[in-house]
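[1] could you look at this predicted model? Sequence included:
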Amino acid sequence: MIVRIMGEGQVRLADGHLAELNPLDDELLREMENGDGPGFRRTLHALLTKVRELGEPVPDDSLEPSDLILPAPDATLEEVRNLLSDDGLIPG
């Protein structure tokens, strides 16, 4: 699966890693629903860090369609709200 982090680029992530990311995604969704700005910021950074750790960067000169798009590290609560589905940022 190809994951794009807005403003950074893409990483190739094995589908099996989604289960590791879902708890952070669930936490992020709760914090957004509760308007917990500091918690949201902390969890968003943790989620993006985990994606970078688990994934392998896709070369900048390679143009691959993204299966999943995650917000930039400096995204606001409102910007992330606009990206959310009922399942959060990560399906499943």
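    Sure thing, it's come through.
[2] CA atoms for contacts and neighbours, from now on please.
    Fine.
[3] helices or strands next to the helix with the most length in the chain in the packing?
    In the chain, taking DSSP state H as the definition, the longest helix is helix 37-54. With contacts taken as 3 or more Cα pairs under 8 Å, 6 or more residues apart in numbering; DSSP states H and E, helix 37-54 sits against helix 18-33.
[4] G35 and D15: what is the separation?
    As judged by Cα to Cα, to the nearest Å, G35 and D15 stand 30 Å apart.
[5] let's bring in a second model and compare:
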Amino acid sequence: MIVRILGEGQYDVDASALDGLNELDAEVERAVEAGDEPAFEAALAALHDGVRAAGRPHPADSLDESDLILPPAGASIDEVRRLLGGEGLIPG
């Protein structure tokens, strides 16, 4: 699966890492719902770190479409609130 972090690039992430990434995604959701900016920033950074740790950089010259797209570092809580669907940023 290809995960894009906007403003950074794409990562090839094995599907076996999704459970752990979903836990991090749930932390982002909880912080957004609570309107807790410090917790949101920490949770989004942890989600990005989780993708980087679980994945490997996808070739920059590739035109492959991303399976998941995450907001960039520095995204506001309101921007992410608009992106969240019923299943968060990472479905599953």
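    Thanks, I have the structure now. Please read all numbers here as calculations on a predicted model, not as lab measurements.
[6] TM-score for the pair, please.
    Once superposed, the chains reach a TM-score of 0.96 (TM-score structural alignment, normalised by the length of the first structure), with 92 aligned residues with a Cα RMSD of 0.7 Å.
[7] returning to what we had before: after superposing, tell me the mean distance of the longest helix of the first structure to the second structure.
    Its matched residues in the second structure lie on average 0.4 Å from helix 37-54 of the first structure after superposition (mean Cα distance after the TM-score superposition for the first structure).
[8] relative to helix 18-33, how tilted is that helix?
    Helix 37-54 of the first structure runs at 160 degrees relative to helix 18-33, counting by axes from the mean of the first three to the mean of the last three Cα atoms, to 10 degrees.
[9] can you name the residues that contact the spatially most central residue of the first structure?
    The centroid of the first structure falls nearest to L70 when counting by Cα atoms, centre = their mean (3.8 Å). Applying Cα atoms under 8 Å, 6 or more residues apart in numbering to L70 of the first structure gives the contacts 3-6, 48, 89.
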